[in-house]
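>>> predicted coordinates and the sequence they were generated for:
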Amino acid sequence: MLFKIRKEKQKPNMRVIILEYFILLSCFCVFGIISLYGFATGVLNANGWAHLDLHITRSLIKSTTSTLPNRTIAPQHISPLKVIHTLLENHIDNQKVSELSALLLENGFSANRTVLIYEKPIGNKTEIKFPRKFPKNYKPKKFLRFYNTCAILGSAGILLGSRCGKEIDSHDFVMRSNMAPTIGFEDDVGVKTNLTTLNSEKAKLLAKCLSRRKYKCRQVALDLMKEFNGSIIWFSKYGVVKSSAYVSFTDTIIKQGLKTDVSYPAFGMPRRVGSFWNISSVSSGLVLYTIAGAVCRKVSMYGFFPFHETASGRPVPHHYYENVIFNYTKRHHMPDEYKLFLKLNRTGHIRFVTDKCLQDD
């Protein structure tokens, strides 16, 4: 009918044309809403909420990793050290980093409170204690200073094949989680370690293996300790879990003459970190970033990926050095931490790396 009216008058009627477009647009909108509802309903009914979460997860990864400044192309004439300085200089917002650092210090996350390096008792005293209060004039012999560039490593399987090793080692200070092994994975995770966390379960196992020569696991434990020779082993959960494992571990490495420092916080780190970021059951990665935020000017983060597959569908193991199954939402709230790291990356507080680091051999 509209077409006949237009043909008889021979002149376009703007009101009629606008009405036609409005009707067509309305039809498309209604069709789109019905289709979207049908898709969502089909996903939920047929596959359950977990499959919808996977769709959302893939969308999240695709929308964020494509914009992350994490791909490193290193020409032959440029060293990894210059590459990382350039990447950090172009991405980090120094003003925002300074503001967050001041806030962390204001909330008690200073290096002389978070990383207290254990000092052996003077004389014949053999009892190991981790004091939290000191005289006002006390000056520690060892302590963390302020660093220009820091790398924080998680242990996610996303590091496999990343070739980020040289880039990681080019940072001034490298922090790792729970003494994750580096031998055999040097190209992807590097070899440099200045500080590593150690949980109570692994501390207990290492102390047991190192204590007696007859144990078959002794050599494995010794090899692992050699990897972290000269680094600081940090009992990040001291004060939250039983300290007996940490005491036993410290006593063992002293008796074995191993050259490494152990350290601990002056308060319950996981709880205070969780309160600061408003995230419960925090992982060692967020705890490490919290102390790094107070002692590092520019921070890169690698190996934090709480998903079982990439956006393209490639399977990703929980750890780069072992294939274990882990529930990322039950034990730790890692997806929440991942979102926090993405936000800190967007605001220029950190450089968050989830892609490959292309380097020259």
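That came through fine.

>>> only C-alpha atoms from now on, for both contacts and neighbour counts.
OK.

>>> just give the nearest non-adjacent residue to the most centrally placed residue in the chain, would you?
In the chain, the centroid-proximal residue (Cα atoms, centre = their mean) is F304; its distance is 4.0 Å. Spatial nearest neighbour of F304, chain neighbours left out: G154 (5.3 Å); criterion: Cα to Cα, 6 or more residues apart in numbering.

>>> which parts of this protein are helices?
Secondary structure of the chain (DSSP state H): helices located at 2-9, 14-47, 49-65, 80-91, 94-106, 111-114, 165-169, 186-189, 200-211, 218-227, 244-255, 269-277, 284-295, 334-346.

>>> closest one to T354 among those helices?
helix 49-65 (6.9 Å; Cα to Cα).

>>> remind me what the closest one packs against, helices and strands.
helix 14-47 (3 or more Cα pairs under 8 Å, 6 or more residues apart in numbering; DSSP states H and E).

>>> how big is the angle separating the helix it packs on from helix 2-9?
160 degrees (axes from the mean of the first three to the mean of the last three Cα atoms, to 10 degrees).

>>> from the chain's centre, how far out does helix 14-47 sit?
Taking Cα atoms, centre = their mean, to the nearest Å, one finds helix 14-47 lying 41 Å from the centre of the chain it belongs to.

>>> show me what it is packed up against.
helix 49-65.

>>> about what we covered before: spit out the contact partners of the residue nearest to F304.
176-177, 285, 301-304 (Cα atoms under 8 Å, 6 or more residues apart in numbering).

>>> nearest to A46 among these?
F304 (31.2 Å).

>>> what distance do you get for that closest one to L60?
15 Å (Cα to Cα, to the nearest Å).

>>> next up, a second structure to put side by side with the first:
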Amino acid sequence: MKAFQTSKVYLTIILLLNFVYLSFIGFQLQSGNSCFAPGRTSTISRSLSRQAESITTSDLSENRTRNSLTDSEQKIWVFTDDNLEKIYFYNRLLKKEHSFNKANLKTFRDKLFGVLGDDFNNYLVVHRGNTANNSQLQYNGSKKLRFNVTDKVYRRLPHNFTVKEYRRCSVVGNSGAILQSRCGQDIDKADFVYRCNAAPIRPFVKDAGEKTNITSFNPSILGKRYHRLTHNDSLTLFLRDMKEYYGIVWASCFSFQAYTTECIQVLCNYTNTENQFVLAHPDHFLRVERFWRSQGFKKRLTSGFYLATAALSHCSEVHLYGFWPFTHKSGSTFEQLSYHYYDNLSYNTASSKGPHGMMTEFAILVQFHLRGILKLHAGEC
């Protein structure tokens, strides 16, 4: 019994250490508090601590046994990898009963628009209503650089673009965790669907759905898949592949200068009728980045986290799929995952040297899930 009690306390401490950073970035929903509260234990952090202790105690009291990847005869949980330990506890948190909380969403939106400005959603797309002919656009990655909006480019811009309010929105990330999730129908139930970085749809409809309204497009894809449009058939192949999307293909051409020329070439030669190719306004990203920096998050935002924030600005219920920053699957099997659901790239996001902070982003999204601001789907639907 003494050994059992010692193990229980030890695992509780380990769990709390895994979440200790939440004490520094805990989301504050009370009026007058910033979203991040460095140096203070937040309401959500205390809530996580209580839930952590409850989870650990209940599992040990039931004498459940599992090794990191296979069952064993041990009387306590043993993990050979720190990420597997995090996966287990995150999975337990996300399995708790969920309900949307309109009051918490409103409080978050008030804070969001307090930094972004009431005209934020007018800057999702570069259009003639927010961009003058012969004006300049500031790159949001290479901030010292400017792009000159020539008459040729201006004539290809839409006259206007309106972001409407929707009841239910899906944001589909590209984690390999979405495979075998059977979330396709659930995703397509939404009134509006965001997709990240032109991920292929047709072979993965059962798991990732097929409905599209906004498909983000990283112009580096023009280099990786289409030889920077230098081959005779490159543009033709690109246009063919884009036909599987509907709504708008939303290209972030003004993050960095590397692919701007190719991006504008696409804009001026886009003939698809299934969708519209538009330019993401760099100020839209800059405002979202400014908000999260004001809350203490300094890393460059991933596409998924950025789009999740955008969705929260105009959707009553935001559902996230394919957001999973770990090398192994949630649930009891801990199967190894590919980086994307549509390729076999190895998963290497744990390095702190990269530009993104996926683990911190995920921790924030879990907190939002627990407060009913959004719903984070992990595992099967």
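Good, I have the coordinates. Note that this is a predicted model, so its numbers are computed, not measured.

>>> tm score of chain vs chain?
The TM-score (TM-score structural alignment, normalised by the length of the first structure) is 0.68; 284 aligned residues with a Cα RMSD of 3.4 Å.

>>> quick one: map F341 of the first structure onto the second structure.
Per TM-score structural alignment, the equivalent position to F341 of the first structure in the second structure is L365.

>>> wait, isn't Y289 of the first structure in contact with I152?
Yes: contact criterion Cα atoms under 8 Å: Y289 of the first structure and I152 qualify, at 7.1 Å.

>>> for R163 of the first structure, which non-adjacent residue is closest in space?
Nearest one to R163 of the first structure, counting by Cα to Cα, 6+ apart, is D188 at 4.2 Å.

>>> that neighbour: neighbour count?
23 (other Cα atoms under 10 Å).

>>> what's the match for A280 of the second structure in the first structure?
By TM-score structural alignment, A280 of the second structure lines up with Y264.

>>> how much space separates that match from T126 of the first structure?
19 Å.

>>> neighbour count for these two, which is higher?
When neighbours are counted by other Cα under 10 Å, Y264 of the first structure and T126 differ, and Y264 comes out ahead with 25 against 11.

>>> the residue nearest to R163 of the first structure corresponds to which position in the second structure?
Under TM-score structural alignment, D188 of the first structure pairs with D207 in the second structure.

>>> ok, that match touching L179?
Yes: if you go by Cα under 8 Å, D207 of the second structure and L179 touch, sitting 5.8 Å apart.

>>> so how far is Y264 of the first structure from T114 of the first structure?
7 Å.

>>> please disregard the earlier target; I meant F304 of the first structure.
23 Å.

>>> ditto for Y147 of the first structure
Counting by Cα to Cα, the gap from Y147 of the first structure to Y264 of the first structure is 20 Å.

>>> sorry, back to before: how about the match of D188 of the first structure, what does it touch?
178-184.

>>> chain center to stretch 343-361 of the second structure: distance?
That offset, for stretch 343-361 of the second structure, works out to 13 Å (Cα atoms, centre = their mean).

>>> residues contacting it, please?
299-302, 305, 325-327, 337-339.

>>> got the buried residues for it?
347, 349, 356-358, 360-361 (16 or more other Cα atoms under 10 Å).

>>> just give me the closest of those to F4 of the second structure.
Using Cα to Cα, these come closest to F4 of the second structure at T360, 32.4 Å.

>>> any idea how far T12 of the second structure is from that closest one?
21 Å.

>>> counting neighbours, what do you get for Y246 of the second structure?
Counted with other Cα under 10 Å, Y246 of the second structure comes out at 17.

>>> which ones are touching it?
211-214, 274-276.

>>> same question, I23 of the first structure
Per Cα under 8 Å, 6+ apart, neighbours of I23 of the first structure: none.

>>> please repeat the previous calculation with a cut-off of 10 Å.
Counting by Cα atoms under 10 Å, 6 or more residues apart in numbering, I23 of the first structure makes contact with I17.

>>> distance check, it against L288 of the first structure.
Distance of I23 of the first structure to L288 of the first structure, given as Cα to Cα: 57 Å.

>>> likewise for F143 of the first structure?
On the measure of Cα to Cα, F143 of the first structure and L288 of the first structure end up 16 Å apart.

>>> more neighbours, those two?
L288 (23 against 13).

>>> aligned partner of the more buried one in the second structure?
Aligned partner of L288 of the first structure by TM-score structural alignment: L307.

>>> R297 of the first structure too?
So, by TM-score structural alignment, R297 of the first structure is matched to S316.

>>> what do you get for D251 of the first structure?
For D251 of the first structure, the residue aligned by TM-score structural alignment is Q265.

>>> tell me how many other residues crowd its match.
Neighbours of Q265 of the second structure (other Cα under 10 Å): 14.

>>> now do T309 of the second structure
18.

>>> from T56 of the second structure, how far off is the nearest residue to it once chain neighbours are set aside?
Leaving out its chain neighbours, the residue that sits closest to T309 of the second structure by Cα to Cα, 6+ apart is V288, at 7.5 Å. V288 of the second structure is 37 Å from T56 of the second structure, where distance means Cα to Cα.

>>> repeat for D283 of the second structure
45 Å.

>>> check Y270 of the second structure too.
Computed as Cα to Cα, the Y270 of the second structure to T56 of the second structure distance reads 56 Å.

>>> more neighbours: which of those two?
Neighbour tally, Y270 of the second structure and T56, criterion other Cα under 10 Å: the higher count belongs to T56, 21 against 18.

>>> next, the angle from the helix or strand the more buried one falls within to helix 358-370.
In the assignment (DSSP states H and E), T56 of the second structure maps to helix 43-61. With the same axes, to 10 degrees defining the directions, helix 43-61 of the second structure sits at 90 degrees from helix 358-370.

>>> where does helix 43-61 of the second structure end up in the first structure?
Using TM-score structural alignment, helix 43-61 of the second structure pairs with nothing in the first structure.

>>> how about that helix, which residues are buried there?
Across helix 43-61 of the second structure, burial judged by 16+ other Cα under 10 Å covers 44-45, 48-49, 51-53, 55-57, 60.

>>> for those, which one is nearest H369 of the second structure?
Out of the buried residues of helix 43-61 of the second structure, the member with the shortest distance to H369 of the second structure (by Cα to Cα) is I44, at 10.9 Å.

>>> wait, that closest one sits on S23?
Yes: taking contacts as Cα atoms under 10 Å, I44 of the second structure lies within contact range of S23: 8.4 Å.

>>> and the equivalent of L153 of the first structure over in the second structure, how far from V125 of the second structure?
In the second structure, L153 of the first structure lines up with V172, judged by TM-score structural alignment. Distance from V172 of the second structure to V125 of the second structure, counting by Cα to Cα: 20 Å.
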